[in-house]
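In: All I have is the shape, not the residue letters:
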């Protein structure tokens, strides 16, 4: 369980950070998308990108810290989406770069699922009773985690496909 959570969160947060930092324009678009919540300036966007970029290495080398950071970051981002929804703002989802969908309830659901993954990973690390994992188990955990990460990253596309 720990390995699957590590891979999923490392891929999701790594992709998110890289997509925002891929170019100056990508970073500007992200910064503009969060202006209604932050009042502008580059530091909030930079701080969020830095926190996202820290999750992948931390879930690997210091799992309790990495899972905790991921959970805290997802909680903050979910609160931001909730504020956008409560204020009735039309804010583009720039979570993974150049999305075209406005933030909505489905993004809260996606974030709550990520929060669950972070909590599950943290529980797997801190609670006693963890068992070693063998070769086929590693492959299964990695495969499931990569598929789940792809679904999270392309969440808007999947939701649009099913008319949600």
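Out: That came in fine, so what should we check first? Just so it is clear, the structure is predicted and the values come from calculations on it, not from any experiment.

In: Going by C-alpha atoms from here, please, whenever you check contacts or count neighbours.
Out: OK.

In: need the contact list for residue 138.
Out: residue 3 (C-alpha atoms under 8 Å, 6 or more residues apart in numbering).

In: From residue 89, how far out is it?
Out: Plainly put, residue 138 is 43 Å away from residue 89 if you go by C-alpha to C-alpha, to the nearest Å.

In: With residue 71 instead?
Out: 25 Å.

In: now residue 96
Out: 20 Å.

In: gap between stretch 46-59 and the chain center?
Out: When C-alpha coordinates are averaged (C-alpha atoms, centre = their mean, to the nearest Å), stretch 46-59 and its chain have centres 10 Å apart.

In: buried ones in that stretch?
Out: For stretch 46-59, a neighbour-count test (16 or more other C-alpha atoms under 10 Å) marks 46, 48, 49, 51, 52, 53, 54, 55, 56, 58, 59 as buried.

In: wait, doesn't the fifth one sit right on residue 19?
Out: Going back to what we said before, that points to residue 52. No: Residue 52 is not in contact with residue 19 according to C-alpha atoms under 8 Å; the separation is 10.9 Å.

In: What is the helix or strand harbouring residue 81 packed up against?
Out: Assigned by DSSP states H and E, residue 81 belongs to helix 63-87. With contacts taken as 3 or more C-alpha pairs under 8 Å, 6 or more residues apart in numbering; DSSP states H and E, helix 63-87 sits against helix 24-38, helix 43-61, helix 105-126.

In: another one to put next to it:
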């Protein structure tokens, strides 16, 4: 159990590290996150939030996100530090999930700025992702502390390394959720109903004439009949048969 808790702590720490860095890496990213924060606050509170309030809430969120990986990394000094970081993650994920659920219920779907400037609108998959992370953070923090698994004094280094590596790999997948959905889902949807620009649908039994019009394709029998008719047609220079 201690390996599962450690892997969960690595997962949560890496996810929040990427989330915090993506929001402060550029001014445009910060401004976009402030706008999304204002939209979610309005959906959660039922009234518009001022620009100053949105900036303050966004700054608090980023600071809290940055504190999560720092606290989890400090477990080398004291195991309870990682538990504190996971507890902060539980509070953040709970707030995110509540605001997102309220926004979806009201039909508000701003772009997702969880891990940078993703153009994908917030949806059910983001709410599901938050709920899964909430469960992991709960198991890696408060629940792990109660069960005693959050203090793996007797754990083997090799097992901790394997669990930590698995947590980091899962963190990458979580951060790239929108890219994975676009990669694996969008092409299938496009192939089912969309036609690439510059191409035409191929309709069985039809062909395009040189003028661009779509005309029915003739069968081989029809083509042969036309050729036979053309062969029996009299040439202008051929004399008429005697009567």
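Out: Yes, it's here. From a predicted model like this one, the values you see are computed outputs, not experimental measurements.

In: returning to that earlier point: could you check which of residue 96 and residue 89 of the first structure is surrounded by more residues?
Out: residue 96 (21 against 14; other C-alpha atoms under 10 Å).

In: So that one versus residue 113 of the first structure, what's the distance?
Out: Relative to residue 113 of the first structure, and taking C-alpha to C-alpha, residue 96 of the first structure is found at 16 Å.

In: Just tell me what residue 57 of the first structure corresponds to in the second structure.
Out: When the second structure is aligned by TM-score structural alignment, residue 57 of the first structure is paired with residue 70.

In: now that match: how far from residue 173 of the second structure?
Out: According to C-alpha to C-alpha, residue 70 of the second structure and residue 173 of the second structure sit 21 Å apart.

In: what do you get for residue 18 of the second structure?
Out: Distance from residue 18 of the second structure to residue 173 of the second structure, by C-alpha to C-alpha: 12 Å.

In: More neighbours: those two, which one.
Out: residue 18 (19 against 13).

In: which position in the first structure aligns with that one?
Out: Using TM-score structural alignment, residue 18 of the second structure sits opposite residue 15 in the first structure.

In: right, and the helices and strands packed on helix 63-87 of the first structure - which one's nearest residue 155 of the first structure?
Out: helix 105-126 (7.7 Å; C-alpha to C-alpha).

In: so what does that closest one touch, helix or strand wise?
Out: helix 2-21, helix 63-87.

In: Turn those into a markdown table, columns for distance to residue 158 of the first structure.
Out: Output for these, formatted as a markdown table (distance: least, C-alpha to C-alpha, whole Å):
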| stretch | distance to residue 158 of the first structure |
| --- | --- |
| helix 2-21 | 16 |
| helix 63-87 | 19 |
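
In: Single out the most deeply packed of those.
Out: When those are scored by mean count of other C-alpha atoms under 10 Å, the highest mean neighbour count falls to helix 2-21 (a mean of 23).

In: counting contacts, what elements does that helix pack onto?
Out: Right, helix 2-21 of the first structure is packed against helix 24-38, helix 43-61, helix 105-126, helix 135-153 by 3+ C-alpha pairs under 8 Å, 6+ apart.

In: packing partners for the second one?
Out: Translated: helix 43-61 of the first structure. Looks like helix 43-61 of the first structure contacts helix 2-21, helix 24-38, helix 63-87 (3+ C-alpha pairs under 8 Å, 6+ apart).

In: Recalculate using a threshold of 7 Å.
Out: helix 2-21, helix 63-87 (3 or more C-alpha pairs under 7 Å, 6 or more residues apart in numbering; DSSP states H and E).

In: so how far is that helix from its chain's centroid?
Out: With C-alpha atoms, centre = their mean, you get 10 Å for helix 43-61 of the first structure.

In: Tell me what angle it forms with helix 2-21.
Out: 150 degrees (axes from the mean of the first three to the mean of the last three C-alpha atoms, to 10 degrees).

In: Same check on the third one?
Out: Between the axes of helix 105-126 of the first structure and helix 2-21, defined by the same axes, to 10 degrees, the angle is 130 degrees.

In: in helix 105-126 of the first structure, what's buried?
Out: Quick answer for helix 105-126 of the first structure (16+ other C-alpha under 10 Å): 107-108, 110-112, 114-115, 117-119, 121-125.

In: what's the counterpart of residue 121 of the second structure in the first structure?
Out: Here residue 121 of the second structure is matched to residue 102 in the first structure, going by TM-score structural alignment.

In: And for residue 86 of the second structure?
Out: Per TM-score structural alignment, residue 86 of the second structure is aligned with residue 67.

In: so who does that match touch?
Out: For residue 67 of the first structure, the contact set (C-alpha atoms under 7 Å, 6 or more residues apart in numbering) comprises 59, 118, 121, 122.

In: where's it relative to residue 1 of the first structure, distance?
Out: To residue 1 of the first structure, residue 67 of the first structure is 13 Å away according to C-alpha to C-alpha.

In: Spit out the residues that contact the two alike.
Out: Common neighbours of residue 67 of the first structure and residue 1, using C-alpha under 7 Å, 6+ apart, are residue 121.

In: Secondary structure element holding the residue nearest the centre of the second structure?
Out: By C-alpha atoms, centre = their mean, the second structure has its centre lying nearest to residue 178, at 1.5 Å. Assigned by DSSP H and E, residue 178 of the second structure belongs to helix 177-184.

In: and stretch 166-176 of the second structure, how far out from the chain's middle?
Out: Computed by C-alpha atoms, centre = their mean, the chain-centroid distance of stretch 166-176 of the second structure equals 13 Å.
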